[in-house]
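Visitor: What follows is a predicted protein model with its sequence.
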Amino acid sequence: MSDYTLGTDLFSELDRLQRRMSGLFGGLPSSLRSSQLGTFPYINIGTTDDAIEIVAFAPGVDPAKLDISIDKGLLSISGERTTQREQSSEGTRQNARERFSGSFRRMVELPQQANPDKVQARYVDGCLLISVGKREASKPRAIAVQ
């Protein structure tokens, strides 16, 4: 039987346990491609025969304030996300704030087959869609057997 007892606030106990577990692993990512907790924006990376497709989830970001660049095989996504001051009545205190606001920068290492001259980006429904074309030499091709 355990001497450990839960307090009356189960959610605060679970939050404390989660912080302790994160501390045990040092905030290390679970894979080489994943990022540390708290990075913004979250990204998905995939490939097609012709391109590397990157989706950066950036809701609430003004597309005009986004800066995307490629230098030495690194794709950089930076910008700023501001929050709208919500209308609240006088005397209301904020108890929780989960939405990130402020400047951000996210770096993605591109594979060697990426062609930095073939990049397209668009912002749709809070998602930044970036397509980086592949070099012709790296595209799959069929070889005829003679």
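Guide: Good, I have the coordinates. Here the structure is a predicted model, which is why all the values come from computation and not from measurement. Numbering: from 1, shown residues only.

Visitor: switch to C-alpha atoms for all contacts and neighbour counts from now on
Guide: Fine.

Visitor: mind checking how far the residue positioned nearest the centre of the chain is from residue 82?
Guide: The residue lying closest to the centre of the chain (C-alpha atoms, centre = their mean) is residue 42, at 1.7 Å. Applying C-alpha to C-alpha, to the nearest Å, the value for residue 42 to residue 82 is 17 Å.

Visitor: just to revisit the earlier point, go ahead and confirm the residue nearest to the centre of the chain touches residue 56.
Guide: Yes: between residue 42 and residue 56 there is a contact at 5.8 Å, judged by C-alpha atoms under 8 Å.

Visitor: so how far does stretch 67-82 reach from one end to the other?
Guide: 15 Å.

Visitor: One more: stretch 63-73?
Guide: Stretch 63-73 has an end-to-end distance of 23 Å (C-alpha to C-alpha).

Visitor: Give me the helices and strands touching the longest strand seen in the chain, please.
Guide: The single longest strand within the chain, with elements called by DSSP state E, is strand 114-124. Judged by 3 or more C-alpha pairs under 8 Å, 6 or more residues apart in numbering; DSSP states H and E, strand 114-124 is in contact with strand 127-134.

Visitor: The strand it packs on vs strand 114-124, what angle?
Guide: For strand 127-134 against strand 114-124, the angle between stretch directions is 160 degrees (axes from the mean of the first three to the mean of the last three C-alpha atoms, to 10 degrees).

Visitor: Residues touching strand 127-134, excluding its own?
Guide: 50-59, 113-123 (C-alpha atoms under 8 Å, 6 or more residues apart in numbering).

Visitor: can you do 6 Å?
Guide: For strand 127-134, the external contacting residues (C-alpha atoms under 6 Å, 6 or more residues apart in numbering) are 50-58, 113-115, 118-122.

Visitor: and here's the other structure:
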Amino acid sequence: MFGSLTNFEGGLFDDLRRMQREIDEVFTPRAWPAAIRSVARGAYPPINIGATPKSVDVYLFAAGIDPKTLEISLQQNLLTVAGERKVTAPEQVEHYRQERFSGSFRRVITLPEDVDPDKTDARYAEGVLHVSIQRREASQPRQIEVK
């Protein structure tokens, strides 16, 4: 008998639940990063880091950036990538939601101690910056012959 009063489908109550979720997203404190050089969720550009016995490869997903404007430096074992992403939109547009990052960014990535800053290569293709840093020869595994 009262089932129809408690089972509201769509309409106003869905809108209220959606607004409550959005307000919770804005006012809920974010968790702190796990380490001093860690970044919070949503940091730009997102990165992947991989390692082999011979090199460390860093991939930064930075679509829409002019690679000539990127500042890439390697000091000791810290790789720094900085730049700016400009997203243009007509001024008359009123945004209801804007998720695409626009503005300056800077990422600092701690690399293993055995990287060789003199053997670094950076390439940008299809929105992905690939920085490859070779490891020092002395730290690479080598086969020892038994006599």
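Guide: That came in fine, so what should we check first? The model shown is predicted, which means the values in this text are computed figures rather than measured ones.

Visitor: hang on, the earlier thing: list the buried ones in the longest strand of the first structure?
Guide: Buried residues in strand 114-124 of the first structure, counted by 16 or more other C-alpha atoms under 10 Å: 114-116, 119, 123.

Visitor: any chance of those in TSV, with distance to residue 71 of the first structure too?
Guide: Below are these laid out as TSV (distance: C-alpha to C-alpha, whole Å):
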residue	distance to residue 71 of the first structure
114	12
115	11
116	8
119	12
123	21
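
Visitor: Off-centre distance for the longest strand of the first structure?
Guide: 17 Å (C-alpha atoms, centre = their mean, to the nearest Å).

Visitor: equivalent range in the second structure for that strand?
Guide: Mapped onto the second structure using TM-score structural alignment, strand 114-124 of the first structure covers residues 115-125.

Visitor: So which residues of the first structure form strands?
Guide: Under DSSP E, the first structure gives strands at 42-47, 51-57, 67-71, 74-81, 102-109, 114-124, 127-134.

Visitor: Distance to residue 36 of the first structure added to these, as JSON lines?
Guide: Shown next, in JSON lines, are those (distance: least, C-alpha to C-alpha, whole Å):
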{"stretch": "strand 42-47", "distance to residue 36 of the first structure": "10"}
{"stretch": "strand 51-57", "distance to residue 36 of the first structure": "15"}
{"stretch": "strand 67-71", "distance to residue 36 of the first structure": "21"}
{"stretch": "strand 74-81", "distance to residue 36 of the first structure": "16"}
{"stretch": "strand 102-109", "distance to residue 36 of the first structure": "11"}
{"stretch": "strand 114-124", "distance to residue 36 of the first structure": "24"}
{"stretch": "strand 127-134", "distance to residue 36 of the first structure": "20"}
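
Visitor: Buried deepest among these, which one?
Guide: Compared across those, strand 127-134 shows the largest average neighbour count, a mean of 21 (mean count of other C-alpha atoms under 10 Å).

Visitor: now for stretch 117-137 of the first structure, what's the gap between its first and last residues?
Guide: 15 Å.

Visitor: Kindly report the same for stretch 22-37 of the second structure.
Guide: Start-to-end span of stretch 22-37 of the second structure (C-alpha to C-alpha) is 29 Å.

Visitor: gap between that stretch and the chain center?
Guide: 16 Å.

Visitor: Next one: residue 32 of the first structure relative to residue 109 of the first structure, how far apart?
Guide: From residue 32 of the first structure over to residue 109 of the first structure the distance is 11 Å, taken as C-alpha to C-alpha.

Visitor: between the strands of the first structure, which gets nearest to residue 19 of the first structure?
Guide: Each of those has some distance to residue 19 of the first structure by C-alpha to C-alpha; the shortest is strand 42-47, at 20.5 Å.

Visitor: Between strand 102-109 and the closest one, find me the angle.
Guide: Using the same axes, to 10 degrees: strand 42-47 of the first structure against strand 102-109 is 20 degrees.

Visitor: Strand 42-47 of the first structure aligns to what range in the second structure?
Guide: Using TM-score structural alignment, strand 42-47 of the first structure pairs with 46-51 in the second structure.
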